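> Quick one: sequence plus predicted model below, questions after.
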Amino acid sequence: MNKDIEIAQQTTLEPIHNIAEQLHLTREDWEPYGQTKAKLSEQLFEKLKHKKSGKIILVTSINPTPAGEGKSTVTVGLGQALNQIGKKAIIALREPSLGPVMGLKGGAAGGGYSQVLPMEDINLHFTGDIHAITTANNALAAFIDNHIHRGNTLQIDARRIEWKRVLDINDRALRQTIIGLGGPKQGVPREDGFTITVASEIMAVLCLATDLQDLKQKLAAIVVGYTFDNQPVTVGDLKVEGALTLLLKDAMKPNLVQTTENTPAIIHGGPFANIAHGCNSIIATKTAAKLADYTVTEAGFGADLGAEKYFHIKSRAGNIQTSAVVIVATVRALKMHGGIAKDKLATENIAALEAGMDNLQKHIETIQAFHVPFVVAINQFPTDTEQETTFIQEWCQERGYEVALTTVWADGGKGGIDLAEKIIAKADGFNSTYQPLYDLDEPLTEKMRKVAQKVYGAHDIELTKSAQEQLRFFEEQGWSNLPVCMAKTQYSLSDNPALLGRPTGFTITIRELRASIGAGFIVALTGDVLTMPGLPAKPAALQMDVGEDGKAKGLF
């Protein structure tokens, strides 16, 4: 089997105008970015707003492991399968961050014969959206420091500035910095730091905004720091929301591409799911739903992170109704949750597989708690044995869970037809019974507790002393009615990445709260989760190169 990049480079892509014509778009609805990429017009959604929306299908998964789950691959494969059986489907995905692309996790363009293309562009600079967010974020940082340098009429306390600079690469050396050294002409010295771009509140704001004016209003509400008497200072106070909106004008437009089978795909926005809300933009998902009968979208990492935030944050902000959910699992990952090391996964081990099923069970219970129908998708790897895949199928059937074996990595859409037929049956028979796990008027502590207990299976939560002080302050500011965005490790249901499977009796420690008022949620940082990751001992970048023909090499 060829590598992902080899499959991608051997695929014949349709000119992007052909993909636009498939969707019945006029020339005013899109603008080309080369031969195979396009930006959709900011007026397109307004033009389509009275058109009936199609069904939205969410793809989520069990907790990820180094063995791989292939959630994006299943998302792409399912979209292709739906088109193969005569349904009009669009895929709606996040944009990959250069941090994991160059680091450890890899890209987010799918794999094998279920990829979104051109995968080199999508995994690298694409249409520049993430660069635009980096620029807007750092421009705001510069405006803050310039305001202080020029007299500080807002009385910003340099010790209480919350806004960090960003970079879209993993760089642990930039987590904590000191700026403004060198004398009065260089600004005011203060502590600062960097987060990764996809953790910027501006990324979350862009993904939750419905149009440019909504984007501007959300940007204006961002709290950048506090005054000497501890009052919030916002972007609106600095009067730079217009400039930031201008920088983000083109980034606000969703990107149109295609898959290995020329299925249309809209890729837009990319907040991390462990430290942000982990979903592509509202405008991309809702535009796709207007253009197709079925939209297949995904939320980052497992159902404990991406799906929970999809339902509590994105669905609320965008008034999105989801018709069905796919829960992706693999034999390899389930065996790791059952206690088997990565180098032993190629050996059949039903006992380890059985032990790991508890992790899948918990994620099923989470989706059931939201009252949305689901199908379990077994994403098959070449090392899986028939006995192992049969075990998962029989385990699901004994409990009344719909299950489908998929081979979309190797077979493209053809390998997802069973899943497509089963998910359509769920989606088309759906009655809107979606229920959030908490109400917005509940106290912030109760919201965090309900997520920890109902989604993670925790015994309770515990707030550090500093988090308790932040909680009291946020309540005084009137921010208690916002949803919570839990920042947690993706590898475990707990806040300890070493606890695989389905741990019990643990407590989730909330060490810090952050106010993302522009995005409209409160971030709760748990455990040791970092907003600026570091590179591994052997970054994926070591395998990357460009050949004499100008083609990328070593990119997955």
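All right, it came through fine. The model shown is predicted, which means the values in this text are computed figures rather than measured ones.
> make it CA atoms for all contacts and neighbour counts henceforth
Fine.
> Isn't Asn280 up against Pro271?
Yes: Asn280 lies in contact with Pro271 (C-alpha atoms under 8 Å); the separation is 7.3 Å.
> Next, show the common contact partners of the two.
94, 207 (C-alpha atoms under 8 Å, 6 or more residues apart in numbering).
> also this one, for the comparison:
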Amino acid sequence: MTDMSDIAIARAARKLPIQQIGAKLGIGPDDLVPYGHDKAKVGQTFIDSVQDRPDGKLILVTAINPTPAGEGKTTTTVGLGDGLCAIGKRAAICIREASLGPCFGMKGGAAGGGYAQVIPMEDMNLHFTGDFHAITSAHNLLAAMIDNHIYWGNALDIDIRRIVWRRVMDMNDRALRQVNVSLGGVSNGFPRETGFDITVASEVMAILCLARNLDDLQRRLGDIIVAYTRDRTPITCRQIKADGAMTVLLRDAMQPNLVQTLENNPAFVHGGPFANIAHGCNSVTATTTALKLADYVVTEAGFGADLGAEKFLNIKCRKAGLSPAVVVLVATVRAMKMNGGVAKGELGLENVAAVQAGCANLGQHIANVQGFGVPVVVAINHFSGDTQAEIDAVTAYVAGQGSEAILCRHWAEGSDGTRDLATRVAAIADAGTARFQTLYPDDMPLLDKIETIATRIYRADGVAADAKIRAQLTQWEAQGFGHLPICMAKTQYSFSTDPDLRGAPRGHTVPIREVRLSAGAGFIVAICGDIMTMPGLPRVPAAESIGLNARGEIEGLF
């Protein structure tokens, strides 16, 4: 029996030298910094040289709320990019890098699947070009310098009870969520409580993904607020004098990574903030560079449209001056059944009524995206067990929402399975009907911005925020941060903060547990419900099944 696993398909692919992939976008070999034969970074000098070119059309791929049935957002992103190339369009893909945490935990990697993948898959899902390691090192250098400053006299009068800069690592490790440091005596410093977040939640990750160039990167790093004095005066990274060294560590990581799809089409893979606890988009540098080199750029935003797309549109587009031409919303018949109440073990049975009931989740996402003034196309990611009656139910429902649904078979057929989607998406993008607008203005009060997202995107009745949180938001407004957008940290599995509440729930409230100021990245993080910025491993982590075979090849990685 032929091995149809993602890793077997990726390993059998015929890769082209990365210089040939760069040539498809007009990038010369001298403008690439190769990492082996099949991946490279694009030099900053080349990026600077193309800034006067017109932009191509930006296509955003998002999805319904994820379910255990699987939706295939990245797979669809890759399949659509390949489909556009197959119909003769000059297209490129922009996706995020994979975090080691999910790879060895439960979610898996971020390179697509089946015959719609970005390769080299194994490298992309492991160390790749070292960007995440550089981000981790830069983040933790700042943490070390804060404690060192305090140890050597604390000239800035930092209140050690009010140090807000935590440490990070790119792994799921619940034991590190809350820790005590500097134990063991005077020579180790002043004991205090702190904790770890996962690297993809780091403000340094967000900054790298939002910075335009190295100067902008260092300015943003310098703006990071790391602590407060006893009188609540903020202390910045610049005052700790760590911004220069952090920029040095991130110099190479700032350059976008170029790889290829299974069909040898160009793909930029750069940056990787999660969308449930961070802003969920690949780097501005990669996206804006691709827009100068291709007529169509297909990018994605993490998890469901209530998280990734909302942040892409309200944060990334706002900060980078981007305007999407069309949004592709990925859904599956299987996920509609689960949203309609069907257990995972019964998804193979036809159940049109459950599909129709579950479409409420899809409908809310369609309406939400349409509210930003951008046309929406639904991509039905096909699974072999889908029946025609179930597909017709989704198609009819979507038509009733003022949109259209197109069946896609890219997992099994590659670009042949997305030609219809690619043709329609290109036509809509070329028509120029998008009238993009953000959900809220810059000058809206911070709490009102949070409530706007909760009521208009999640359809909650409101938010629950205690007096301490309200006072903190008011203080930040007084300090000049009131213009910043909001980055909601919330479960990806539901519109609500209850991960088990599927469909399109009503009558719920969004509890705000904590707010964090990311002054360098340029947003306020609102942590909702029980969401964790350091995930834990599942009962049976994927790491238990990963290893090397007798030929030295990786096994168990998808």
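Sure, I can see it. All figures in this text were calculated on a predicted structure; none of them were measured in a lab.
> Now do the nearest residue to Gly318 of structure 1 once chain neighbours are set aside against Leu208 of structure 1, distance only.
In space, and not counting its chain neighbours, Gly318 of structure 1 is closest to Ile282: 6.0 Å by C-alpha to C-alpha, 6 or more residues apart in numbering. As judged by C-alpha to C-alpha, to the nearest Å, Ile282 of structure 1 and Leu208 of structure 1 stand 6 Å apart.
> the more surrounded of these two?
Under the criterion of other C-alpha atoms under 10 Å, the comparison of Ile282 of structure 1 against Leu208 puts Leu208 first, with 28 against 24.
> how about the strands in the stretch 451-558 of structure 2?
Per DSSP state E, counting those that start in this stretch, the stretch 451-558 of structure 2 carries strands over the ranges 462-464, 486-489, 509-518, 523-528, 547-548, 554-555.
> Buried deepest among the ones you listed, which one?
strand 486-489 (a mean of 26; mean count of other C-alpha atoms under 10 Å).
> That one packs against which elements?
helix 446-456, strand 523-528 (3 or more C-alpha pairs under 8 Å, 6 or more residues apart in numbering; DSSP states H and E).
> residues in structure 1 aligned with that strand?
Counting by TM-score structural alignment, strand 486-489 of structure 2 falls onto residues 484-487 of structure 1.
> Stretch 200-211 of structure 2 now?
Stretch 200-211 of structure 2 maps onto residues 198-209 of structure 1, going by TM-score structural alignment.
> Please apply the same query to stretch 48-63 of structure 2.
Taking TM-score structural alignment, stretch 48-63 of structure 2 hits residues 46-61 over in structure 1.
> Could I get the contacting residues of the counterpart of His371 of structure 1 in structure 2?
In structure 2, His371 of structure 1 lines up with Gly373, judged by TM-score structural alignment. Going by C-alpha under 8 Å, 6+ apart, Gly373 of structure 2 touches 434-437.
> Next, Gly373 of structure 2: secondary structure please.
coil (DSSP: H, G, I helix; E, B strand; the rest coil).
> contacting residues for the most centrally placed residue in structure 1?
Note on structure 1: the residue nearest the mean C-alpha position is Gly278, at 2.5 Å, using C-alpha atoms, centre = their mean. Neighbouring residues of Gly278 of structure 1 by C-alpha under 8 Å, 6+ apart: 270-272, 299-300, 305-306, 309-310.
> cool, Phe126 of structure 1 as well?
Phe126 of structure 1 neighbours (C-alpha under 8 Å, 6+ apart): none.
> That one belongs to a helix, doesn't it?
No: using three-state DSSP, the assignment for Phe126 of structure 1 is coil, not a helix.
> What is the equivalent residue in structure 2 for it?
For Phe126 of structure 1, the residue aligned by TM-score structural alignment is Phe128.
> and what of Ile7 of structure 1?
Ile7 of structure 1 maps onto Ile9 in structure 2, by TM-score structural alignment.
> That match and Ala116 touch, don't they?
No: with contact defined as C-alpha under 8 Å, Ile9 of structure 2 does not count as touching Ala116 (9.8 Å).
> Which of the two has more residues huddled nearby?
The residue with more neighbours, out of Ile9 of structure 2 and Ala116, is Ala116; 33 against 18, by other C-alpha under 10 Å.
> how about that one, what's its match in structure 1?
Ala116 of structure 2 maps onto Ser114 in structure 1, by TM-score structural alignment.
> Could you do Gln20 of structure 2 as well?
Per TM-score structural alignment, Gln20 of structure 2 is aligned with Asn18.
> how deep is that match tucked in, by neighbour count?
15.
> returning to what we had before: if I line the two up, what does the residue nearest to Gly318 of structure 1 land on in structure 2?
Looks like Ile282 of structure 1 aligns to Val284 there (TM-score structural alignment).
> now swap in Trp30 of structure 1 and tell me
For Trp30 of structure 1, the residue aligned by TM-score structural alignment is Leu32.
> rewinding a little: from Val369 of structure 2, how far out is the match of Ile7 of structure 1?
The value you get for Ile9 of structure 2 to Val369 of structure 2, if C-alpha to C-alpha is used, is 34 Å.
> about what we covered before: let's have the helices and strands packed on strand 486-489 of structure 2 in TSV, adding distance to Gly83 of structure 2.
As requested, those are exported to TSV (distance: least, C-alpha to C-alpha, whole Å):
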stretch	distance to Gly83 of structure 2
helix 446-456	34
strand 523-528	35
